[in-house]
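Participant: test case, fold it:
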Amino acid sequence: SKIEDILKDKRVKAVTLTGSKPAGSAVAATAGSEIKKSVLELGGSNALVVFKDANIAEAVKTCVQARFQNTGQSCIAGKRLLLHESIEDEFMEEFVKQVRELKSGDTMDEDTFIGTLAREDLAEDLEKQIQDSVKQGAKIVLGGKRDKAYYEPTIITNVKKGMPVFDQETFGPAMAVTTFKEDQEAIDLVNYSDFGLGVSIFTEDFTFAEKIVPAFEDGAVFVNELVKSDPRLPFGGTKISGYGRELSSHGIQEFVNRKTVYFNKY
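Facilitator: Next up is the predicted model:
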């Protein structure tokens, strides 16, 4: 392929890729065969964890933005919503209301928030992931219908580990909702994923947040905010979300050769 030819050219010393796991695997394999450095920023199945002491009104707004930005087509989108069971009803009432009000329409219209997906087959893939999850016991409480490349903003509840919408990356406007009782249960649900790009946690207790941050295996933890890339901060994931870091001084140093120079004066 042309990409393979480029990577094997002696003038090319390293490669960085933002893309899917198959693309990352192929690029890394070629780069590795040529002993060239690679940085991979791949898919994600970011969790949004809402603890019982969270500011519900603010958390709902942030979670809507996190999941449905760019019609859900973002590696850093929040795809799994984990709610403490004590705030589930209050959160879901407002969350469903706000998602229902999202404006769908022409993707080229600036007022449109939800447009079509990039390709029809991507919408078909999302439809299958949701339908297979419903067969396993998940429940669609909003949306769930497809029209060619358009997929309605969708909320799926009663989601469990092992369902496609929990285990796989859902690249479109569909939120998988799960509940938890104990803090450790929430941590385990986040870390269960094969992806490790980022996690958002919602709590008013920053001491608690600082305490549990190290427990998450993801490349980033954002407190009371959706996961974002910022040129001031290193960005990248763990597990099948990739390796290496982009942005900030860490990103610059990924492709710097550190030369050791030693002088000895007799």
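Participant: only C-alpha atoms from now on, for both contacts and neighbour counts.
Facilitator: Fine.
Participant: what about the strands in the chain?
Facilitator: 14-18, 37-41, 46-50, 78-84, 139-142, 146-147, 150-151, 154-157, 174-180, 195-196, 199-202, 221-223, 238-239, 242-243 (DSSP state E).
Participant: would you format these as JSON lines with distance to residue 104 included?
Facilitator: Below are those laid out as JSON lines (distance: least, C-alpha to C-alpha, whole Å):
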{"stretch": "strand 14-18", "distance to residue 104": "28"}
{"stretch": "strand 37-41", "distance to residue 104": "29"}
{"stretch": "strand 46-50", "distance to residue 104": "24"}
{"stretch": "strand 78-84", "distance to residue 104": "19"}
{"stretch": "strand 139-142", "distance to residue 104": "14"}
{"stretch": "strand 146-147", "distance to residue 104": "12"}
{"stretch": "strand 150-151", "distance to residue 104": "9"}
{"stretch": "strand 154-157", "distance to residue 104": "12"}
{"stretch": "strand 174-180", "distance to residue 104": "14"}
{"stretch": "strand 195-196", "distance to residue 104": "29"}
{"stretch": "strand 199-202", "distance to residue 104": "26"}
{"stretch": "strand 221-223", "distance to residue 104": "28"}
{"stretch": "strand 238-239", "distance to residue 104": "34"}
{"stretch": "strand 242-243", "distance to residue 104": "33"}
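Participant: run this one through as well so I can compare:
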Amino acid sequence: METKSLFINGKGETKQRTYALHSPYSGEVIANISMADKADVKKAIEGAQQAYKTMKEMPAYKRSDILLKVVSILQERREELARVVALEAGKPIRTARGEIDRTIATYQFAAEEAKRIYGETIPMDAAPGGENRLGFTWREPLGVVVAISPFNFPFNLVAHKLGPAFAAGNTVVLKPAEQTPLSAYLIAEIFQQAGLPDGALQVITGSGRELSDALITDERVKKVTFTGSAGVGKIIKEKAGLRKVTLELGSNSGLIVEPDVPLEKIIPRCVEGAFAFAGQVCISLQRIYVHESVYEEFSKLFIEQAKQLKIGDPLEETTDISAMINPKEMERIESWVEEALEQGATIGLGGTRDGSVFTPTVLLNVTNNMAVSCQETFAPVVSIVPYKELDEAIDMVNDSIYGLNVAIYTQNIINAMNAAKKLESGGVIINDIPTFRLDHMPYGGVKDSGYGREGIKYAVEEMTELKFVTIKTAF
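Facilitator: The predicted structure is shown next:
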């Protein structure tokens, strides 16, 4: 079986040390992946630093054109790329196609934002001593950006790092998740085909534990952008020093369901939010707080809808739920569910294993101190909890170390805006699930859910430095 090479300075570099990449669903080996060492990281950063000399001088329209060419290639290769996601990440093929479509949109937004990096004029005479002076700002690229990405959206979450970085004129050293390196190599190939200068994108694969220090602490690295667990994110922030950092971390997203909404219309969407990609989504719907007057009906309808989900091979067109990313994660969530049952929770649906799949699971009688509620399950497990008053539900949602996206269904605009004001999160979604995200909206969390914001325009701002210039116009 061919060994996949590192991508350094526009060329593949095959390493003697490799690891076997297994399909999450079948367990079969699908590729051998080269493992980088610290010397490879140093070489990649050196190459990115050299390429930055070209990127920072490249005019905006050329950076935009490269990104638009990437969009065109992605459109042509959509099915091929979706199948790679299904194979290496275990994502059902229909969901994988949706990810590629979002990736296309993300790079399209980046191409547009490359031409919209504005400064502003400053009224210098607003202060004494500012007479006869002109003040203005512009934004400059930072330099080398280290991007560390997770397995669950191997194309689109990478796009949220590469797109704004290149739009602004930076270079990137990309460290993909160990389970999803194939998509990273493909996007590097696509950017090269689109005309990105060699060295502007480096791809380093291997153990994050081995490589992280070399990636994060190098003086030439000006920014680290990371999506992953809160524990790792905190370590990165400590080690990054004065470098810019964007951290998109975990969540246990909550939803409030008020009694004035038509349940039959929201149930399919709620089930989708809880179980899409086996719940392995940062803003997967994990906690549902339902007004006590409709709790029984909601729970019954939700469980009936969840029973319709089809478990199977991610490459099958009809599959809704497939494998979790690895057996260790299966064991973890199984132990969490067992612990919840010992603490008084009950099973409404599921709670079992089916080969490499953890079946869609609904838990009832859950309290906020149970791991399945207060921690990030990152699995197809959702709890449904009744409440009496809206403020009680808001308090339960806020009783969390996380705060990424939360949501509320209600037809009462006063209640909706009251909740939006009181909920402690980076985003509040009204009349949809917390899993809702468009790729140009600001996205990020508070508390242990992260630091900084993505969404192309906002990420470009975080991947540039603001420079102020003033001119004295009269002597």
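Participant: comparing the strands of structure 1, which comes out most buried?
Facilitator: Neighbour counts (mean count of other C-alpha atoms under 10 Å) averaged over each of those peak at strand 46-50, with a mean of 31.
Participant: mean shift between it and structure 2?
Facilitator: Averaged over the aligned pairs, strand 46-50 of structure 1 sits 0.7 Å from structure 2 after superposition, using mean C-alpha distance after the TM-score superposition for structure 1.
Participant: I figured residue 161 of structure 1 hits residue 176, correct?
Facilitator: No: with contact defined as C-alpha atoms under 8 Å, residue 161 of structure 1 does not count as touching residue 176 (10.8 Å).
Participant: residue in structure 1 paired with residue 336 of structure 2?
Facilitator: Residue 336 of structure 2 maps onto residue 129 in structure 1, with residues paired by TM-score structural alignment.
Participant: please apply the same query to residue 464 of structure 2.
Facilitator: Aligned by TM-score structural alignment, residue 464 of structure 2 pairs with residue 256 of structure 1.
Participant: surely residue 227 of structure 1 meets residue 201?
Facilitator: No: applying C-alpha under 8 Å as the test, residue 227 of structure 1 and residue 201 come out as separate, 9.9 Å apart.
Participant: mutual contacts of these two, please.
Facilitator: Residues touching both residue 227 of structure 1 and residue 201 (C-alpha atoms under 8 Å, 6 or more residues apart in numbering): residue 221.
Participant: just give me the mean distance for the longest helix along structure 1 relative to structure 2.
Facilitator: Secondary structure of structure 1 per DSSP state H: the longest helix is helix 120-135. Comparison of helix 120-135 of structure 1 with structure 2 after fitting gives an average deviation of 0.8 Å (mean C-alpha distance after the TM-score superposition for structure 1).
Participant: quick one: the aligned residue in structure 2 for residue 185 of structure 1 from residue 238 of structure 2, how far?
Facilitator: By TM-score structural alignment, residue 185 of structure 1 lines up with residue 392 in structure 2. Distance from residue 392 of structure 2 to residue 238 of structure 2, counting by C-alpha to C-alpha, to the nearest Å: 36 Å.
Participant: between those two, which one's more packed in?
Facilitator: residue 392 (13 against 9; other C-alpha atoms under 10 Å).
Participant: and that one, what does it touch?
Facilitator: Contacts of residue 392 of structure 2 were listed using C-alpha under 8 Å, 6+ apart, and none were found.
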